[in-house]
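Trainee: Mind folding the following:
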Amino acid sequence: MGQIATALLLPDPAEMALIDRAGSRTVPVRALMEHAGRAVARAVIRHGAPCRVLVLCGPGNNGGDGYVAARRLAQAGWPVAVAALSPPRPGSDAAAAAGEWRGPRVAFTAAEVARADLVIDAVFGAGLSRAIDAALAEVLAAARRVVAVDMPSGIDGATGLVLGYAASAEMTVTFVRAKPGHLLLPGREKVGRLVVADIGMPETVWDAVTVRTWRNAPGLWQVPGQAVDSHKYARGVVSICGGGTMPGAARLAAGAARAAGAGLVRLAAGPAADLYRMAEPGLVVDDGGLSGLLEDRRRVVWVCGPGLTEQEVGRVLPMLLEAGRTVLADAGAFAWAAGAPERLAGVSVVTPHEGEFARVFGAPPAGRLAAARAAARRIGAVVVLKGPDTVIAAPDGRAAINDHASAALATAGSGDTLTGIIAALLAAGMAPWQAACAGVWIHGEAGMRAGPWPVAEQFDRHLGAARARAVSLGLAAAPRGADSRLCRLAGSGGVR
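Mentor: All right, here's what the predicted structure looks like:
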């Protein structure tokens, strides 16, 4: 398996346990622990000047990493003490690491924590599955500065949810790969600067474990570039259903589709066509009936929802699905499908924000990642659960988490822009999951290029450059071009 393929993987704690077990067949756990503790010490030394350090150690392997980090920092001349929540199990690798610590040990109390300049939190790692108690929370809360080992204690590594309490770290040092909880909120806000350290885990572990979650980035997908013989139909046709009540939303989606590279964008507005006649001159407005427009077999990709009422969606969406079109559903489609997600069965991509998602599927009970996956399976479509930690989930279980975005995207109409981008990539021939992942990344890139306080209309002027950057980075990430093993694996359901 290529380096790019595994570099973007986000194993959850259960998968990471299997990876550790597979790796230990080649490299002893004690050696991996030594490498991990050394990586923590090295990161702390690079992070700031020597100061009084207190290492809080739990009873498991995370605590073992902490004992090694304490020893390495003391060897480098830093004043270090250790406080143990409880001793490691006798005979364990963590116990061996604890036995090599010859420095001072102090009580595991808030008072001792308050005396330290820097606290290294090696109590619990990403695998924590229960809420920490009030006594531990009081100790953690007394720290002035925190560096976390693997994950700030109290963060669920699979969901990013806070289990009781979690201190905000200046830096988190994790090992092998980042975990979903490092990217999902609120965990992402608690992590601080994330350092992913190589601890010598053999590459063969990726052949033993199935991981189906990725960090969203070029190389996970390939965006088509421009060919010398391209023409508008080769670049793809996007058709958008326009309503008579809120024409602005459909126009925003259309503008984004054009700016993101669609060869031709057509607005099917029917009786409301006059509302769109004075739109951009490159936008074609159709006033004919939908059944007639569907006779054009070149019009494969359709957007249904932006600016449409429930009644308008109820009229056009069933017709699009009956005609076998590739449909991206958004906005008004969620009002029409409220409490009845089966109405969306047959669409290719849906792009709800959290409120729309809850309206259709119910409030997410177990975190955004699991909720998006469950919804994708339920309706057989790619689900883009929008937010600052957008999740893109496929019906077969593949999922990507996007952290390539800016708060500048939090403006009315931004979601319509995203819809248009994804539609343009679908029209260019990308498969739904890859198109959705790439569209979310390009949307984020455009948002970052647009500056701190843009309005949705301003994103379009940055979409060409954003797509070009996605193309460039994707080619650089794939040593054998679009047919690299990464693209085949990401398109086939997982990496083993």
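Trainee: contacts, neighbours, all on C-alpha from now
Mentor: Will do.
Trainee: For the helix or strand encompassing residue 71, buried residues please.
Mentor: In the assignment (DSSP states H and E), residue 71 maps to helix 61-75. Using 16 or more other Cα atoms under 10 Å as the burial criterion, the residues of helix 61-75 that qualify are 61-74.
Trainee: Any chance of those in JSON lines with distance to residue 334 as columns?
Mentor: Formatted as JSON lines, the buried residues of helix 61-75 follow (distance: Cα to Cα, whole Å):
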{"residue": "61", "distance to residue 334": "46"}
{"residue": "62", "distance to residue 334": "44"}
{"residue": "63", "distance to residue 334": "47"}
{"residue": "64", "distance to residue 334": "49"}
{"residue": "65", "distance to residue 334": "48"}
{"residue": "66", "distance to residue 334": "48"}
{"residue": "67", "distance to residue 334": "52"}
{"residue": "68", "distance to residue 334": "52"}
{"residue": "69", "distance to residue 334": "51"}
{"residue": "70", "distance to residue 334": "53"}
{"residue": "71", "distance to residue 334": "56"}
{"residue": "72", "distance to residue 334": "55"}
{"residue": "73", "distance to residue 334": "55"}
{"residue": "74", "distance to residue 334": "58"}
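Trainee: Let's see this one next, to set against the first:
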Amino acid sequence: MTEATPAAHAAPAAPAARSLASELLNPHDLPLALYSVAELRAIEADAMAGLPPHTLMARAGHAAARFLREQIAHDNAAAATATVWVAAGHGNNGGDALVLAAELQRAGIAVEVCMPVEVKPDDARWALAEARAAGVAITAAPPASFERYGWLVDGMFGIGLARPLEGIFASLAHSLSQRARQGRVLALDVPSGLDSDTGNAVGAGAAVRATHTVTFIGAKPGLFMASGRDLAGIVTLAPIDVEHVTSAARTAVQLNAPALFARFLPARDFSTNKGSFGSLAVVGGDTGMCGAPILAARAALHTGAGKIHVALLGAGAPPYDPPHPELMLHPVDDLPLDKMDALAIGCGMGNRERASQVLNDVLALDVPKLLDADALNLLAVDASLAARVAARGAQGDPCVLTPHPLEAARLLGCDAPAVQRDRLAAARALTARFASVIVLKGTGTVIAAPDGRFAVNPTGNAALATGGTGDVLGGIIGALLAQRLPPYEAALAGVYLHGLAADTLTAQGDGPAGLTAGELAPMVRKLLNRMFYSG
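Mentor: Predicted coordinates for the structure are as follows:
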């Protein structure tokens, strides 16, 4: 919970547990709202105004204790009887940890608390009294070794941390992170040291690497992007009976999920034909670089577009694609691009004057467009091309731009670290500059629309850190545009399926090391049919 100022009053009795106080939600496939620290502070203030003192802290501690009890119940005999060790900070996050410890102690689970600095806020002081009354062992110093403990709990700092961890707390963060490599570490609300808005370590300092996180009230964007995905581990949401937070009404940012795009996918009726699912042209492939657009085109084929063309700029391209002769390869001047239902532009396009001219020509066409790779680099160096993209978006015809952080930096005139410091802000700046749907690729890909909608994608893993996976994503989104999905929903669906394909292949043992970009497309096809067309 928020490291807030002390409560104005305190009560000696523990609040009664509510029926939903320990509800635990798996974020998988849920379009959860993702709340900033400022939004969470407002929600907490609203909720606390109508509740008895200590209620939210009691609910948070109960929810975390329930999570641990359920996990311990499934452990083997040795692990189930091992002591739980809890690190408690001096703010409200420490109070949550003390409630958890008291409840475990009362449930007969051995627990020890390390509290280097005694808690200060009134709510946390109440929690400390509860822990002492329950007989919890509390010390100021950590043990020399964590070997004899089962679960370790990080309850040092929550979302209110404004400066890097230091001193004993930085040391504990390091020790917990080391233990996470061979044991189990539960973080309460967020891993201590993590900026829950950005997914980066606060002040580039230390942060706890947990195996599991139980986050309270609402989900946070930083748990799903940048370093946050590695630091948070498996995330569980405990709404703690603040019902309205499952709605996106108070935030523009959501967790990407099928519910956001499924209804836009075309029906596959018996009476349909290839024309029902659109024609896509993948435009790119300067001399010696035809592999990238062909890779994108293969992905589009597996994503269900009716007809796939490859419009090549360079010389020396093959006359057809032997593994997929369904693809139609053309010199770019021989293909009527204005007759296509969508265009995916930029894969292997190069940066010669010819590429700039082709991009200038296609921007004039009244066809949905995705711009990737070299097309983005051309926008970054040619203000007139960038202005044309922005003008089309302002007229209600937004392109889809799919930059990785370095490409985004070029488009914004900054460097990649600046983009990564606040990915939501960078995506917001790109939508404003280009009036386009932005797919800012990376851990926790951000999808942003000019109308203010934002999503953070939860799928994907290190298997995607290999050449060509961006081309595959461009082909997938291009195919969905050809099937007449609106640009934002096409981007949501493409990013989600692309990442889920990597997750599924990794679960099968085909990743994360050594997975090739070309392996993604057949899995995207399988997922698309299994999830949306199997009924």
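Trainee: picking that back up, tell me the mean distance between the helix holding residue 71 of structure 1 and structure 2 once they are aligned.
Mentor: Compared with structure 2 after fitting, helix 61-75 of structure 1 deviates on average by 1.3 Å (mean Cα distance after the TM-score superposition for structure 1).
Trainee: what separates that helix from the chain centre, distance-wise?
Mentor: Mean-position distance between helix 61-75 of structure 1 and its chain equals 31 Å (Cα atoms, centre = their mean, to the nearest Å).
Trainee: From the contact counts, what lies against the following helix or strand past that helix?
Mentor: Counting by DSSP H and E, the next helix or strand C-terminal to helix 61-75 of structure 1 is strand 80-84. Applying 3 or more Cα pairs under 8 Å, 6 or more residues apart in numbering; DSSP states H and E, we find strand 80-84 of structure 1 packed against strand 53-57, helix 61-75.
Trainee: what's the average distance of strand 80-84 of structure 1 to structure 2?
Mentor: Once fitted to structure 2, strand 80-84 of structure 1 is off its aligned match by 3.5 Å on average (mean Cα distance after the TM-score superposition for structure 1).
Trainee: Show me what that strand is in contact with.
Mentor: With contacts defined as Cα atoms under 8 Å, 6 or more residues apart in numbering, strand 80-84 of structure 1 is touched by 52-59, 67, 70, 73-74, 103-108.
Trainee: now that strand against helix 61-75, angle please.
Mentor: Between strand 80-84 of structure 1 and helix 61-75, the angle comes out at 160 degrees (axes from the mean of the first three to the mean of the last three Cα atoms, to 10 degrees).
Trainee: Tell me what angle strand 80-84 of structure 1 forms with strand 53-57.
Mentor: On the basis of the same axes, to 10 degrees, strand 80-84 of structure 1 is oriented at 20 degrees to strand 53-57.
Trainee: Following element in sequence after strand 80-84 of structure 1, please.
Mentor: Per DSSP H and E, the first helix or strand lying C-terminal to strand 80-84 of structure 1 is helix 93-99.
Trainee: Just the buried positions in the following helix or strand past that following helix, please.
Mentor: Per DSSP H and E, the first helix or strand lying C-terminal to helix 93-99 of structure 1 is helix 110-115. Using 16+ other Cα under 10 Å as the test for burial, helix 110-115 of structure 1 gives 110, 112-114.
Trainee: Nearest residue to the middle of structure 2?
Mentor: By Cα atoms, centre = their mean, structure 2 has its centre lying nearest to residue 444, at 3.2 Å.
Trainee: Translate it into the numbering of structure 1.
Mentor: Mapped onto structure 1 by TM-score structural alignment, residue 444 of structure 2 lines up with residue 389.
Trainee: Now name the helix or strand holding its match.
Mentor: Assigned by DSSP H and E, residue 389 of structure 1 falls outside every helix and strand.
Trainee: pretty sure it contacts residue 401?
Mentor: Yes: in terms of Cα atoms under 8 Å, residue 389 of structure 1 counts as a neighbour of residue 401; the distance is 6.5 Å.
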